[in-house]
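K.L.:
Have a look at this prediction, sequence included:
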Amino acid sequence: MATPQSNPFLLAADNPSQLLTLLRNDPAIASSQDEHGYSLMHAAASYNHLELLRALVNEFHVDVDLKDEDGDTALFVTETTDCAKVLVEELHASITIRGSEGQTPREKIAEEGDFPQVAVYLRMRELEAGMTEVNGVQEPTTNGAYPPPLPEGVQVNIGAMAPEEAGEVADPEFRRRIEELASREDFQGEEGQRELRVLIEEALRGQVGDDRNVRSRTE
């Protein structure tokens, strides 16, 4: 019977450095999954162990899009924007992959509602990738190409709301609207913050950015 000191899934949650030692002695463990398909990738993402994620993919060559029995990858269980950025921008996890319920990571995270900042970040990545809605389904218009990293230094100052709740965005229309709102005198007040929440909810639902091309043609 596996002890806590040798159980890789427990180590992935509680002691990632010890897990790395174990993996270097037995690299085959890196891609192991339990009876439900839960993997060390899922555990590392869920517990926000970023260096472990990097090692699993870069050193031990684990598939960053390894699925569990529900078709969910590590990105589906991510709880922080830092983890989502590592998975998407460094390790090239797919933002368009769909689980067995037909949802992308962003759609599932947004529906569950526990980590809205992650859903907003993923929505911004969709916009960067040229994702559009076709018959109610988000599809890429760039042949599924991996979106480029966000421009260095691009960040939105949204005052009372923590910046990570809106994510770093490169979509011009979202940035224009949020900067316009932030410049208002009542931004720190109840009404300004209410409108900010509405804007973030629109991003979660994928309603921000649809008129980008219209604006660019008319300016």
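P.N.:
Received, thanks. Fair warning: this is a prediction, and the values are worked out from it, not measured in the lab.
K.L.:
okay, CA-based contacts and neighbour counts for the rest of this
P.N.:
OK.
K.L.:
what sits up against whichever strand or helix holds residue 44?
P.N.:
Secondary structure assignment for residue 44, by DSSP states H and E: helix 40-46. If you take Cα atoms under 8 Å, 6 or more residues apart in numbering as the criterion, helix 40-46 is touched by 8-9, 12-13, 30-33, 50, 52-53, 56, 62, 64, 66, 73-75, 77-79, 83.
K.L.:
what about the helices in the protein?
P.N.:
Using DSSP state H, the helices found in the chain span residues 8-14, 16-25, 40-46, 50-54, 81-85, 105-112, 116-128, 163-166, 172-182, 190-204, 212-218.
K.L.:
How far off centre is the first one?
P.N.:
Meaning helix 8-14. Centre-to-centre, helix 8-14 and its host chain are 22 Å apart (Cα atoms, centre = their mean, to the nearest Å).
K.L.:
what does the third one give?
P.N.:
Going by Cα atoms, centre = their mean, the spacing between the C-alpha centre of helix 40-46 and its chain's C-alpha centre is 14 Å.
K.L.:
Presented hereafter is structure B, for comparison with structure A:
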Amino acid sequence: MSGFGMAPFGANHISTTHTTSIDASTPWVAASDGNLPLLQTSLSALKLTVAAQDENGYTCLHAAASYSQLPIIEWLLTQDSSLLHQVDKDGDSALHYASTVEACQSLVTQSIDVQTRNHSGKTALEAKRAELDELIQDEDFEETDPEAVTLRRVVEYLASLSTISQ
């Protein structure tokens, strides 16, 4: 998984004694893959905190929520609960990135603000609804598509929170 983290292999590349190399993107990759030992090792080797952000403001919590890595979400939040308030450069919180109901529930249980609006003015619910609408508009859309089913469940869960708080 390239594309997130702070830099490609090069000056920031650290070789470990194992077969795994650590570079500036390793913490984000480890978080998205659910590899807690590698996440911990890479944060330490790179002298980063759990609140570190890449050039786009993306955190390891964003990465873990994106891939529904529940043990990583839990560990990160036990290290620093203020991560719940971090947003990326688009204003998206970890809840905006959460890819499953379980990831959403994990964040909500830890008291993430479900009303946080990104720079487009959308809450996580509104962003997920827009994502679902876009998916439905695709000419190849099928109701039983696993991505659509999961996204619909996320929208339903987040919508249920809105009705509870009113």
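P.N.:
The structure has been received and is ready for your questions. Keep in mind that this is a model prediction, so the values were computed, not measured.
K.L.:
just to revisit the earlier point, can you list the helices of structure 1 in CSV and add distance to residue 95 of structure 1 and mean neighbour count?
P.N.:
Formatted as CSV, those follow (distance: least, Cα to Cα, whole Å; neighbours: other Cα atoms under 10 Å):
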stretch, distance to residue 95 of structure 1, mean neighbour count
helix 8-14, 23, 20
helix 16-25, 25, 16
helix 40-46, 15, 26
helix 50-54, 17, 20
helix 81-85, 10, 21
helix 105-112, 6, 20
helix 116-128, 7, 26
helix 163-166, 18, 20
helix 172-182, 19, 16
helix 190-204, 14, 17
helix 212-218, 21, 10
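K.L.:
Any idea which of the ones you listed gets closest to residue 94 of structure 1?
P.N.:
Checking those against residue 94 of structure 1 by Cα to Cα gives helix 105-112 as the closest, at 8.9 Å.
K.L.:
That closest one: average distance to aligned residues in structure 2?
P.N.:
Mean deviation of helix 105-112 of structure 1 from its aligned counterpart in structure 2 after superposition (mean Cα distance after the TM-score superposition for structure 1): 0.5 Å.
K.L.:
corresponding residues in structure 2 for that helix?
P.N.:
Mapped onto structure 2 using TM-score structural alignment, helix 105-112 of structure 1 spans residues 124-131.
K.L.:
contacting residues around the matching stretch?
P.N.:
With contacts defined as Cα under 8 Å, 6+ apart, stretch 124-131 of structure 2 is touched by 92-93, 95-97, 114-117, 151, 154-155, 158-159.
K.L.:
run the last query once more with 6 Å
P.N.:
Applying Cα atoms under 6 Å, 6 or more residues apart in numbering, the contact partners of stretch 124-131 of structure 2 are 95-96, 158.
K.L.:
Next: stretch 101-118 of structure 2.
P.N.:
Here stretch 101-118 of structure 2 has contacts from 65, 68, 84, 91-92, 98, 123, 154, using Cα under 6 Å, 6+ apart.
K.L.:
8 Å - rerun?
P.N.:
Residues contacting stretch 101-118 of structure 2 (Cα under 8 Å, 6+ apart): 65, 68-70, 73-74, 77, 81, 84-85, 90-95, 98, 122-124, 150, 153-154, 157-158.
K.L.:
And stretch 6-20 of structure 1, by the same measure?
P.N.:
For stretch 6-20 of structure 1, the surrounding residues in contact (Cα under 8 Å, 6+ apart) are 4-5, 22, 29, 39-40, 43-44, 47, 49, 52.
K.L.:
what about 10 Å?
P.N.:
1-5, 22-23, 25-27, 29-30, 32-34, 38-53, 55-56 (Cα atoms under 10 Å, 6 or more residues apart in numbering).
K.L.:
List the contacts of residue 137 of structure 2.
P.N.:
Contacts of residue 137 of structure 2 by Cα under 10 Å, 6+ apart are residue 131.
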